[in-house]
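*Asks:* with the sequence up front, the predicted model follows.
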Amino acid sequence: MTKLLREEIPLNPHVAGLPPYSAGLNIAAAQKHSGLREIAALASNENPDGCSPKVAAALAGLNPARYCDPACTTLRAALGDKLGVPAERIVVGNGSDGMIAAVCRAILRPYATVATLCPDFGLHEIEALENGARAEKVAMRADLDFDIPAIVAMLARKPAIFFLSSPSNPVGPALDRDGLQRILSAVTPQTLLVLDGAYFEFTDDDTPGGLDALAQTDLSWVVLRTFSKAYGLAGLRVGYAVTSDLRLARAMTAAKIPFNVNAAAPAAALAALEDEAWMRASVAALKQERQRVSRIVAALGFRVAGSQTNFLFIDVGWDSRAALDHFLSKGIIIKPWKEAGYETFIRVTIGSASENDRFLEALRVLAKE
């Protein structure tokens, strides 16, 4: 009997050609690679303090047999009260990653242009390409800060969306008030400004978060926030978007699958919001560690970007993949950066004091080789 040849199903070309997202190596993989049991996971910017004890108490009463409220009504109301924004203009999703996907699906048409920075969070580009858009990147300055004139020049070309992470991921600096105002003045009505504030809680007290300044404009905008970092809920995947108007919020909601937030996520997020004191104490300690580690890295002769996040972006002078192997041999996971022009940089999470000391000792060895 002649075997029929299977004809290959055509793939969506926008998806088939996507660059892979570079996720941080997980602990099990690092253990297998290194042969070590004790691993310092410093690649994914998780909170080494975990999360508020109130989160565990909230999850203990959860009934997994019941669907969650797909609108996350209670969580949106709590966020609205906290931020002074109508709950109807807030969208909750599966991490801020899910919100990036939703805004692209809601806004983009094939061959539109999306602008972002370089280096920047990979999903700003990947989600744009997935929706058939073109990506244009604006490089950070040589001193690893925002190039405001270059951003203003790019905005004159009226991209459909401008993704701007402040604080920058992976570099670390945050926009000051003057820089933010210059950008807002350059945004045209044809551009949706998406301000990705995933690390906002780690910024200095006088750093603008964007919401107040954006509320004074007539622009279309989205501000992204997450519970993954400062609140320690990375494993539960819950983030949110604050939108400039109800029309945008409705479009982003329609662009999500209905139950894209599991029942545990909003319950945990509500409990975390009720214990802001825990979050603030954790962030304060991590900021002190960030300053300590940054000083030592610089003293060892490595170039390190200024940071208002819970990580550091460091030029180690080696190919970043070789640097990854070096740190893995010491039981430490870091994030090697692979974008063109930044192949000698690594991003390292600020972990516990002991984890940071392990990283610094491994970095001292690297400095001698």
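*Replies:* Arrived safely, thanks for sending.

*Asks:* from here on, contacts and neighbour counts on C-alpha atoms
*Replies:* Noted.

*Asks:* what distance separates stretch 350-368 from the centre of its chain?
*Replies:* On the basis of Cα atoms, centre = their mean, to the nearest Å, stretch 350-368 sits 24 Å off its chain's mean C-alpha point.

*Asks:* next SSE after the longest helix seen in the chain?
*Replies:* The single longest helix within the chain, with elements called by DSSP state H, is helix 276-299. Following helix 276-299 in sequence order, the next helix or strand is strand 303-304 (DSSP states H and E).

*Asks:* that next one - contacts with which helices or strands?
*Replies:* helix 276-299, strand 311-315 (3 or more Cα pairs under 8 Å, 6 or more residues apart in numbering; DSSP states H and E).

*Asks:* quick one on the thing from earlier: list the helices and strands the longest helix of the chain packs on?
*Replies:* Helix 276-299 packs on strand 303-304, strand 311-315, helix 353-368, going by 3+ Cα pairs under 8 Å, 6+ apart.

*Asks:* flag every buried residue along it.
*Replies:* Neighbour-count burial for helix 276-299 flags Trp278, Met279, Ser282, Val283, Leu286, Lys287, Glu289, Arg290, Gln291, Val293, Ser294, Val297 (criterion: 16 or more other Cα atoms under 10 Å).

*Asks:* mind putting these into JSON lines with distance to Glu136?
*Replies:* Shown next, in JSON lines, are these (distance: Cα to Cα, whole Å):
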{"residue": "Trp278", "distance to Glu136": "40"}
{"residue": "Met279", "distance to Glu136": "36"}
{"residue": "Ser282", "distance to Glu136": "37"}
{"residue": "Val283", "distance to Glu136": "34"}
{"residue": "Leu286", "distance to Glu136": "34"}
{"residue": "Lys287", "distance to Glu136": "33"}
{"residue": "Glu289", "distance to Glu136": "35"}
{"residue": "Arg290", "distance to Glu136": "32"}
{"residue": "Gln291", "distance to Glu136": "33"}
{"residue": "Val293", "distance to Glu136": "34"}
{"residue": "Ser294", "distance to Glu136": "31"}
{"residue": "Val297", "distance to Glu136": "32"}
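
*Asks:* before we go on, here's another structure to hold up against the first:
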Amino acid sequence: LVFLCEPNNPTGQCTKHSLLTAILERCRECSALLVLDECFLEFLPDRKERTLLPYLGQYPNLVILRAFTKLYAMAGVRLGYCVCSDAKRKEQLMESGQPWGVSLLAQEAGVAALSEQAYADRVRKLVEQQRPILVKGLRQAGFTVWEGKANYLLFRSHDATLGKRMEEAGFPMRDCSNYHNLQPGDYRIAVRTEEENRGFLEALFLCQGKKQL
């Protein structure tokens, strides 16, 4: 069983499509199941070119994970799903899960979200516009930034106490020190509105005793 995130979490970086398909083919040769988490892929403008959904019919060893909770900002609803072409595997998944895995309210929220195309387009545009501004601000503050394509950014501060001070300032950050190969001082932040991002950068500079450029 092979798990991959596309885009990666927490770096937000994407895998070359040719490499993904090569991994998929290799998994079939090894009789391995490839589970591809595409929950954050909906934020990308070129999501239709990057998804492996068109490969489902050809590769019964492929399972794709999706969710409404990211793009539509309703994490508390816990509405996610998987897609595969293997009918037997689908039955096994249904049998191993809870009888009522998704509530009626979550289903109704998902149906309503599907009609919010204008909202989804605005979110994608906002992320595309604001992410470079955050990257620039973080680098001006002296941090190493992994410039991903998702609605979040990973950066390294070499200061394991920065997260606590930023939280006290009203800007909590995801401590990524528990990720494999990452370390204390590595943080992930969300790309938010222009006002929120500006406030975040101002607080970040203040926490370091620096003046924003």
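*Replies:* On my side now, so go ahead. Computed from a predicted structure; not experimentally measured.

*Asks:* one step back: go through the helices and strands packed on helix 276-299 of the first structure and pick out the most buried.
*Replies:* strand 311-315 (a mean of 25; mean count of other Cα atoms under 10 Å).

*Asks:* before we move on, back to that, from the buried residues of helix 276-299 of the first structure, which single one is nearest Leu248 of the first structure?
*Replies:* Met279 (29.9 Å; Cα to Cα).

*Asks:* and Trp79 of the second structure, what pairs with it in the first structure?
*Replies:* Quick fix: residue 79 of the second structure reads Leu, not Trp. Aligned by TM-score structural alignment, Leu79 of the second structure pairs with Val238 of the first structure.

*Asks:* what's the closest non-adjacent residue to its match?
*Replies:* Gly95 (4.1 Å; Cα to Cα, 6 or more residues apart in numbering).

*Asks:* and Ala264 of the first structure, by the same measure?
*Replies:* Closest to Ala264 of the first structure by Cα to Cα, 6+ apart is Leu59, at 6.4 Å.

*Asks:* Thr11 of the second structure too?
*Replies:* In space, and not counting its chain neighbours, Thr11 of the second structure is closest to Leu154: 5.4 Å by Cα to Cα, 6+ apart.

*Asks:* so who does that neighbour touch?
*Replies:* Each residue near Leu154 of the second structure by Cα atoms under 8 Å, 6 or more residues apart in numbering is listed here: Pro10, Thr11, Gly12, Val145, Trp146, Glu147, Gly148, Asp186, Tyr187, Arg188, Ile189.

*Asks:* list the residues that contact the match of Leu79 of the second structure.
*Replies:* Contacts of Val238 of the first structure by Cα under 8 Å, 6+ apart are Val92, Gly93, Asn94, Gly95, Ser96, Thr226, Phe227, Ser228, Val261, Ala265, Pro266, Ala269.

*Asks:* ok, and these in the second structure?
*Replies:* Using both residues aligned by TM-score structural alignment, their matches' Cα atoms under 8 Å, the second structure keeps these contacts from the contacts of Val238 of the first structure: Thr226, Phe227, Ser228, Val261, Ala265, Pro266, Ala269.

*Asks:* counterpart of the fourth one over in the second structure?
*Replies:* Looking back up the chat, that one is Val261 of the first structure. Aligned counterpart of Val261 of the first structure in the second structure: Val102 (TM-score structural alignment).

*Asks:* burial count for the closest residue to Tyr199 of the first structure other than its chain neighbours?
*Replies:* Leaving aside its sequence neighbours, Tyr199 of the first structure sits nearest to Thr309 (Cα to Cα, 6+ apart; 5.6 Å). Using other Cα atoms under 10 Å, Thr309 of the first structure has 31 other residues around it.

*Asks:* which residue in the second structure aligns with Thr309 of the first structure?
*Replies:* Match for Thr309 of the first structure (TM-score structural alignment): Ala150.

*Asks:* hmm, its match is touching Phe43, no?
*Replies:* Yes. Ala150 of the second structure is within contact range of Phe43, at 6.2 Å (criterion: Cα atoms under 8 Å).
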